[in-house]
Structures are given as structure tokens and as C-alpha cells.
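**Student:** fold the following and give me the result.
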Amino acid sequence: MNTIIAFILMFGLLVFVHEFGHFIVAKKTGMLVREFAIGFGPKIFSIKKNETLYTIRILPMGGYVRVAGEDPEIIELKAGQHIGLVLNEQEEVKDIIINQKDKYPLAEVIEVSEADLTHDLFIEGSLVGEDDMTRYPVSETANYVMDGTKTQIAPYNRQFASKSKSKRALQLFAGPFMNFVLTAVLFFLLAILQGIPVEEAQIGEVLPDTPASDAGLIEGDVITTIDGKEITTWFDFQTYVALRPNEVMSMTVERNDSVSEVMLTPEAYQVDEQTVGRIGVMRGVEKSWAKAIPYSLSETYYWSKMIITNVAMLISGQFTVDALSGPVGIYDFTDQVVQSGFYSFMTWTAALSVNLGIINLLPLPALDGGRLLFIGLEAVRGKPISQEKEGLVHFIGFALLMLLMIIVTWNDLQRLFF
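**Tutor:** Take a look at the predicted model:
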């Protein structure tokens, strides 16, 4: 149960932060955000506030912010169509009743002759059974009403395509950027709560019933030499011990102002089919507000660099699809991390967040990077690619990504259960 709760919270946080980036920039640049969704598929929860529908959906495979103009508007008015109009106090159309007009006794039912709900915002028509034409101004916040459900119209100035290339690019980039911000924040909190790993070979926590505890090592001890070899960093210390399981070694230990010698023998452990030595100590840490921000930025950079390297290896064929993990594999590893403690869970969440940011910036259809690529092509060509062609490319890309997700999930299931 702890793993399920942790996974839901982690997934919800990663997706929420990513989509919030898209959402807040869309709002700030004047775009109409129709929906803010966590997950895909059927809705399990929804609430409408102002212009936006907020939903939680059943499939934990991502989320989306649906901005007006990214997809063709579903409803359009045609000449000869009978509709109902409800006016506001300024005599502007506030509701356009498409069907079930009998439920709206105050609506004026007209036969449409002409309408523009994108630029000039008007509906022209005559009352049913009469010849006199009337031109009705339409409010920018007017709603279509179909089967009792209201959908706000999207004047061109509220649509994604109406904004400058820089604003559209910023809206697309904001999602991945927020994942990098989340990663840095999580590492900052880790630095404050857990501490920042020190560079020197300083002992942190000493685990009970281990060679280190039996030899009398305590937290704060600094290892300066092993078997006469100078040790200056934690990496030197860790590497020397790992390569010498079951070998007796002599360590020079500094404790406060004194120096002593201790003898101990690393225990042998199997790690990825290799035998390594361990003495049962954790790395020393220090807590410093001044160093917390540089540490959080350096860790974000480190994980970003590592993930980019792995993506490059995947593209070059050094990794195969079998090496990838989907939701099932992530859940399984989350289970292991949760058992290791809260700080390990925070580190895992930070790593997944930066991974989500980088993957979304790849220039692939349906991803933020793919859509940024189309804006780049627009800048080069001097005109946008048609919405239909771009939509088709993203649809095919999304279908291929879903197919990849199915393959990866199947591989995860085979690894875990077969």
C-alpha cells in the first residue's frame, strides 16, 4: 500500500508540475486553456473553474493542457442552421444553443445566414418564420451549448496559433523546464534535510554488526590512508574497499585531533554478478544553506548529462528497447526505493523529473520537442506548416509512442513475472 500511495503521489507531482508549466504560460500569454488533465482516458474526476476544466483521468501515462486552436474547433455554424441565442445585458450573445432549444425558453431561435466566431464575432440571421435579418454581436466569452454542455468559443486572439513564435515556443518549453525546476528543488531539499555529501573520505552513518562497527569506526571519522595508500576522496575510499572483499586492510583514521590505525576485513557482496567489498558505512554529509543551491544545480546538471548520454546511446544502438522501462518497471523500482527510505524516494523522484523533461524535449512528433521543431521550421520557411499536416504528423507520432509504451510494458511484465 505504501508503494501504491508513493507511486501515485510521485506520478501526480511529476505530471502536475510539467503541465502547470504549459498551463501558466498559456494563461499569461492570453491563450484559452480548455482543459488541464492528469492522465489519459476516461475521466474519474472533473471540476470546471472559470474557463478551464480540471480533470483526473484513469490511465497514469502522462497528462495534457488543451489550448484552444491546437485542434480544429469541433462546432461551427452553417447557413440555414436553426440555433437559439441567449443575450447578456449588453445585448451580446452569451450562449449559442445548438440543440435541445426547448429547454431554453428565453432563447431567440433564429435561422443562421452568416456567422464569424473567430475574428469579427457576429451571428447574422432572422427569427424563424420571419424575413428581417439581424446582426447579433457575440461576446468573447460566449458558449456553445450542445446537449446541455457548455464549451466556450475561441476568438482568434485567444488561440495558440495567434500568438508570436516566441510565445508559442515558450509555452511548449515551459513544461519540460518546470521538470528541471522540480529536480533542482528536490535536490535543494535533500541538501537541507539529509545533507550534502562531502568530497573527502569522511564516514557518515555506521551500520550495526558490520566490519566498520566491529572495528570501532564512528560517524565523523576521516580515512586518510589504506594499506599505506593515500586516500583523498570518498571515491578513492569506496573504490579501494570495493576491489578487496575478504582482504585484511589497515586504515589510518583521523578523529578530532587524534590519529589511529584500525584493522578490518570488508565483507563480500554480490552486485550485478560481481563480488565487491563493503564495510558498512554511509558517506559523510554536511548541512549548509550556502552550499545547498550550488549542490542542487550541480546534481540537476549531473543527472541531465547522464540521461542525455543514455538517450544518445539508445539512438546509436548501444541500448535496445529491452533496456527501457515503462510504468510497470517504474512502479517496481519505486517499490524498491520506498523500502530504502524517504530520501532515496526523493532522489528517485528528482531523477524521474529531469528524465521527463529531457525526453519531452526530444524532436519527436507528439512531444514538446516535436512541436518546437515545427515552430523552428515555421521560422525558417517564413510561414507555418498547415495545421492538418502537422496534426497528422503528431497523431502518427502519438500512435507510435503508445505502441512503444505497450512494448516496453510487456517487456517489464516479462522481466517481473516470467
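**Student:** for the rest of this, base every contact and every neighbour count on C-alpha atoms.
**Tutor:** Will do.
**Student:** so what touches stretch 344-354?
**Tutor:** Outside stretch 344-354, the residues that touch it by C-alpha atoms under 8 Å, 6 or more residues apart in numbering are 10, 14, 179-180, 182-184, 186-187, 190, 300, 303-304, 334, 337-338.
**Student:** mind listing what's buried in stretch 72-80?
**Tutor:** Leu77 (16 or more other C-alpha atoms under 10 Å).
**Student:** what comes up buried for stretch 159-172?
**Tutor:** Buried residues in stretch 159-172 (16+ other C-alpha under 10 Å): 159-161, 163, 165, 167-172.
**Student:** re the thing from before, closest to Glu111 out of the contacts of stretch 344-354?
**Tutor:** Leu14 (49.0 Å; C-alpha to C-alpha).
**Student:** wait, isn't the closest one in contact with Asn179?
**Tutor:** Yes: using C-alpha atoms under 8 Å, Leu14 makes contact with Asn179 at a distance of 7.1 Å.
**Student:** more neighbours: which of these two?
**Tutor:** Higher neighbour count among Leu14 and Asn179: Asn179, with 29 against 25, using other C-alpha atoms under 10 Å.
**Student:** off-centre distance for stretch 155-163?
**Tutor:** 25 Å (C-alpha atoms, centre = their mean, to the nearest Å).
**Student:** now the other sequence, so there's something to compare against:
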Amino acid sequence: MLYIILFILVLGIIILVHEFGHFLFAKRAGILCHEFAIGMGPILWKKRKGETLYTIRAIPLGGYVMMAGEEIDESRISEGQNVKLMIKNGMVEKIVLTDSSEYSAAIPATIAHFDLYGENGNPLYIEYTTPDHREQTKRVRVKRDAVYILGKDNEQLISPYERSFESKKWLDKFLTVVMGAGFNFIFAIILFFIIGLFNGVPTGENLVGDLNKSGLRPEISPAVDHFERGDRITELNDESVEDWSDISENMADFDGGTLNYTIKRDGKEITGQLTPLIYIATLGIYSDKDVNNDVIIGDIVPNAKADKEGFRIGDDITHINNVKVENWNEAKTQFEDYYNGEEITITVVRGNEKITKELILGKALAAENVAGYVIGINSYSERGLLPSIKYGFTGMINTIRFVILNLQMLFGHEDVGVGDLAGPLGIFDLTKSAAMSGNTAGQRIISVLSFMALISANIGFVNLLPIPALDGGRLIFLIIEGILRKRIPRKVENYIHMVGFILLMLLFVYVTGNDILRMIGLK
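**Tutor:** The predicted model follows:
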């Protein structure tokens, strides 16, 4: 239950930030905002303040700002409709659409013709007949701030032209559309800044950082016996090391066995050897320190595949798909044969019990991405205002690069497809993983904040893609309008957005279905 609440909070805050960006710039431009909604579906809470109804809805997926001028016809009345009119000083102040006795003094009327839009300053009016004089049509002016009465404590301002989205200057419309994503980017920058301030900013130097932040249990971390915070690594496996990227590249090229290293500590040069752990990414497990004898699980990534399937630290893996494995190098080779998310069986010995599990492994891009070698160190970090400010921007930019890389793989890699996308259940699972990551409460908070920054930047970028129904699709129409100096008919634009919305909903259903299959172990 705690993780569900956290998921709703994380997603709700990010959606709130996005919609607030739209809302703030719409209000700044003088656009009438009927509703500011967080979530979709039935209303759980509502409060009207000024001309806007603020709501929280039951389904915490999405949100919206209902702005005047977004629909083809926003009037809530039609010709031939029976309504009640509250008229004062010869002008309609309220159009009553409810049978409540509270408005018994209102004039019963049947709408004959009306204009509640008043483009170019034209007066608003309603032509109507009354039950007593059906042959006689009356015409009455309507105030530009008149309201619809929709029910008890439920009213909505009419939407005259000058308060609508389409009446505003091109730049105001552009900013109103783009600043939803803009606020997501700003929020990501703020989160990365906070992370840098409290957790430090990686310097990129060849210096060892805090060993307790590696994510490994200290009992199995090779680094604990060999390194200290501040050690400068100058060589790995006889290769010169200048910065942290050299360390990452060296470990990526490492093919097992013993790792030679040279460090500088307090002005002294120290050499040594260690044996890195083996990490199986498609299962989320680490070897223990002894990779050459038996296949003992030394650590398990919280909420990863192994954790969900019930594997435990200390389990001794004896067979993978009925093939006996006697050490971690043999196990690594076996796991690499099933990089594309295949179903396998794994047999372990736990105490005096032999357990065989059938499961579908996680998916890797290639066999070489299945496993890696880990020594349990992370980059040295510095704290400070200026490094944290810089980290806010670089963190957000690197996240967008990561999103672009994933999109390129989605459309350009034969083993990656739409079925690999994460839907709401997948995002819940990632939220849970973030909340479980780390050895201390502080590390878990930082992990959740990092995840929020990632999702916020992700949502901001994806919303700017030129897809109908998304902000990017609306921007395309605005750009065309700016070039042609002529607005595309709202009817045409709305139909295109409707088709885009339907396709997005079909994608949503498909992705959610895949999420469910993954959760129950069928994919």
C-alpha cells in the first residue's frame, strides 16, 4: 500500500507541475480556464476559486487544463433547448440548466437562436420564446461574464471570444502550449539541483567516492578491502587511468579473472589485485566474492526479477536450463545465451532443499549486455552550490539524451519494440524499485528524487513530439498558423487530435496489457 501511495504522489506531482505550466501561461494571456484537473475520471475532490474549478479525479494518470476555445462549440445550450434565464437590467446574468427550485424566479425559455461567442467584439445575445408566447421571439443581450448554472454549487462561465485560446497573440498561444513541458524540464533541473546539494555531484575524476553508496552489501563488496574514499586510481589492468570514463571503459572491456590496480593514497603509490563480482542484469543478482567455486548469490537488486521470483541471498545455483554450472563464469555464459527475454529454468540449493523455478528473464539488447563486472566503487562527489546548479542542467540534458537514445532503439533496433515500453504498471514497478534502492533511508530518498527527475524530463520531452493529441501536435498546428498567417479550421484540427488520442489510447491499452503479462510472469 505504501508503494501505491508513493506512486500516486510521484505521478501526481509531475502531472501537477506539467498542468500548472499550461495554466500559469494561459492565465497570464487572459485565457479563461474552466477547470484545472489532476487525474482523470470521476471527481474525488473539487473547489472553485474565482473562475476556475480545481479538481482531483479518481484515476491518477494524466490531467488537463480546460481552456476556453479548445472545443469546436463550447456553448452548453442549443437551439430548441429548454432553459431558464436570470435577467437583470435587461441582460442575462445566468443561464440555468438545472431543475433546482432555487431558481424559481428565472424565466423559462426555449432557445431559438444565440451567439455566446461574440467574435470581434460582437454583442452576445439569446433569442428565445416563452411557454406563454411561443409565437413571439424575444431577443436579450447576454453579459460577457454570464454563467451557466449546471447544478448545486456547480457553475461555469460562458466563453466569449476575447477569453478564448484562439483570440490570443501567437506567442501567448505558443507559450501556453509549450510551457507544460517547459515546467517539467524546470522541475527536473530543480530535482537534480537538490540531489547534487545533498548527495554531491560526481566530479568525473579518477577518485573513489563513498563505498557505502555503491549499492552492494559491504560483506561482498571487493572494494571494501582494497579502497578508501579519495583514493586516486591511476591504473587498471596495466591501462593508464586519467578520469572516471577510463575506469568505466576498462570495466566494460574486462573479461573476467583477476583485476590489477594501482592507486595513490596520501602521496603513496599502492598496487594490488582483486576479483570483481559478476552481475547478471537480466536477473538482478550479484555473485559472492568467490566467483570460481560454486554459484552462490551474493546480493539481489530490490524488486528485480530475482527478487520477485523469490530467490534469496545465499542460494546456490546448480543448473540453468538443466545444464550444470559449477562456477559463476559458467553461469554467466549460460545466462548470455538467453539475452532476449526467454523462458528458462533455474535450480538452486537452499540449505537442504533443492528448488527449481521457471521464469522469463529480463531482456537485454545483446548477449554482451547480459552481465558485467563490479568492484563496488562509485565516482567521487563534491558538494557545493555552484556544482549543484550545474548538475541541475547537465542532469536534465543527459536525461533527454537518454530518452532520445531509447527512442532511437525503439525504431532502429530489431530486438526492441513497442512491447518493451512501460505503461502505468511498469512505472509503478520502477517507482517501487527506486524506493527500495539503497542501504539507508537517505539513499532511498535520493533514488526516488532521481526517478522523479527522470520521469519529469521524459514526460516533458515526449509531450513535445509532433504527435496529434500531445502538446507537440498542437505546436505543429501553431507553427503552420504562424507561417501561413491563417489558422487551420478548428474542426479539422480537433478531428486530427481525436484520431491521435484514439491511437494513443489503443497504445496505452496494449502497453498496459504487456505490463500485466510481465507482472504475472508470462512475459
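**Student:** TM-score of the superposition?
**Tutor:** Scored by TM-score structural alignment, normalised by the length of the first structure, the superposition of the two chains gives a TM-score of 0.90; 415 aligned residues with a C-alpha RMSD of 2.6 Å.
**Student:** which one of the buried residues of stretch 159-172 of the first structure sits closest to Ala6 of the first structure?
**Tutor:** Set against Ala6 of the first structure, the nearest of those by C-alpha to C-alpha is Leu172 (28.3 Å).
**Student:** the closest one and Asp368 touch, don't they?
**Tutor:** Yes: using C-alpha under 8 Å, Leu172 of the first structure is in contact with Asp368, at 5.7 Å.
**Student:** got the buried residues for the top helix by length along the first structure?
**Tutor:** Assignment by DSSP state H gives helix 387-417 as the longest helix of the first structure. The neighbour-count check on helix 387-417 of the first structure (16+ other C-alpha under 10 Å) flags 390-391, 393-394, 397-398, 401, 405, 407-412 as buried.
**Student:** now swap in stretch 340-359 of the first structure and tell me
**Tutor:** Across stretch 340-359 of the first structure, burial judged by 16+ other C-alpha under 10 Å covers 343-359.
**Student:** give me the neighbour count for Pro131 of the second structure.
**Tutor:** By the other C-alpha under 10 Å criterion, the neighbourhood of Pro131 of the second structure contains 11 residues.
**Student:** list the contacts of it.
**Tutor:** Neighbours of Pro131 of the second structure in contact, by C-alpha under 8 Å, 6+ apart: 108-110.
**Student:** next: Phe180 of the first structure.
**Tutor:** Shown in contact with Phe180 of the first structure (C-alpha under 8 Å, 6+ apart): 300, 353-354, 357.
**Student:** name the element the aligned partner of Thr183 of the first structure in the second structure belongs to?
**Tutor:** In the second structure, the residue matched to Thr183 of the first structure (TM-score structural alignment) is Ala188. Applying DSSP states H and E as the criterion places Ala188 of the second structure in helix 170-199.
**Student:** mean per-residue distance, the helix or strand following that helix versus the first structure.
**Tutor:** Downstream of helix 170-199 of the second structure, the first helix or strand assigned by DSSP H and E is strand 201-202. Compared with the first structure after the fit, strand 201-202 of the second structure shows a mean deviation of 0.5 Å (mean C-alpha distance after the TM-score superposition for the first structure).
**Student:** so which bit of the first structure is the helix or strand that strand 201-202 of the second structure is followed by matched to?
**Tutor:** Of the helices and strands lying after strand 201-202 of the second structure in sequence (DSSP H and E), the nearest is strand 232-236. Mapped onto the first structure using TM-score structural alignment, strand 232-236 of the second structure spans residues 222-226.
**Student:** the matching stretch: average distance to aligned residues in the second structure?
**Tutor:** Averaged out, stretch 222-226 of the first structure is 1.6 Å away (mean C-alpha distance after the TM-score superposition for the first structure).
**Student:** how far away from the center of its chain is the longest helix of the first structure?
**Tutor:** 17 Å.
**Student:** ok, stretch 340-348 of the first structure next?
**Tutor:** 18 Å.
**Student:** go on, stretch 487-506 of the second structure?
**Tutor:** Averaging C-alpha positions (C-alpha atoms, centre = their mean) puts stretch 487-506 of the second structure 23 Å from its chain's average.
**Student:** corresponding residues in the first structure for it?
**Tutor:** Taking TM-score structural alignment, stretch 487-506 of the second structure hits residues 384-403 over in the first structure.
**Student:** quick one on the thing from earlier: looking at the contacts of Phe180 of the first structure, which are in helices?
**Tutor:** Using DSSP H, the subset of those located in helices is 300, 353-354, 357.
**Student:** reformat the residues you listed as TSV; add distance to Ser139 of the first structure.
**Tutor:** Listed next are those as TSV, based on distance: C-alpha to C-alpha, whole Å:
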residue	distance to Ser139 of the first structure
Thr300	47
Ser353	41
Val354	42
Gly357	38
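**Student:** just to revisit the earlier point, touching the match of stretch 487-506 of the second structure from outside, list them.
**Tutor:** Residues contacting stretch 384-403 of the first structure (C-alpha under 8 Å, 6+ apart): 71, 364-366, 374-375, 377-378.
**Student:** what do you get for stretch 132-144 of the first structure?
**Tutor:** Outside stretch 132-144 of the first structure, the residues touching it (C-alpha under 8 Å, 6+ apart) are 75, 91-98, 117, 121-127, 150-155.
**Student:** where do the helices of the second structure begin and end?
**Tutor:** According to DSSP H, the helices that the second structure contains are 2-28, 170-199, 244-253, 305-308, 328-336, 385-412, 424-436, 441-463, 471-484, 490-519.
**Student:** for Ile344 of the second structure, which of the ones you listed is the nearest?
**Tutor:** Comparing the helices of the second structure under C-alpha to C-alpha, the one sitting nearest is helix 328-336, at 9.4 Å.
**Student:** list the buried residues in that closest one.
**Tutor:** 328-332, 334-336.
**Student:** how distant is the match of strand 232-236 of the second structure from the center of its chain?
**Tutor:** Worked out by C-alpha atoms, centre = their mean, stretch 222-226 of the first structure lies 43 Å from the chain centre.
**Student:** what's the answer for stretch 269-282 of the first structure, then?
**Tutor:** 34 Å.
**Student:** and what of stretch 36-56 of the second structure?
**Tutor:** 22 Å.
**Student:** which outside residues touch it?
**Tutor:** Stretch 36-56 of the second structure is contacted from outside by 12, 15-16, 19, 23, 32-35, 57-66, 156-157, using C-alpha under 8 Å, 6+ apart.
**Student:** restricted to strands, list these.
**Tutor:** Within the contacts of stretch 36-56 of the second structure, residues falling in strands by DSSP state E are 33-35, 57-66, 156-157.
**Student:** quick one: Leu16 of the second structure from Glu228 of the second structure, how far?
**Tutor:** 43 Å (C-alpha to C-alpha, to the nearest Å).
**Student:** more neighbours: these two, which one.
**Tutor:** Leu16 (21 against 16).
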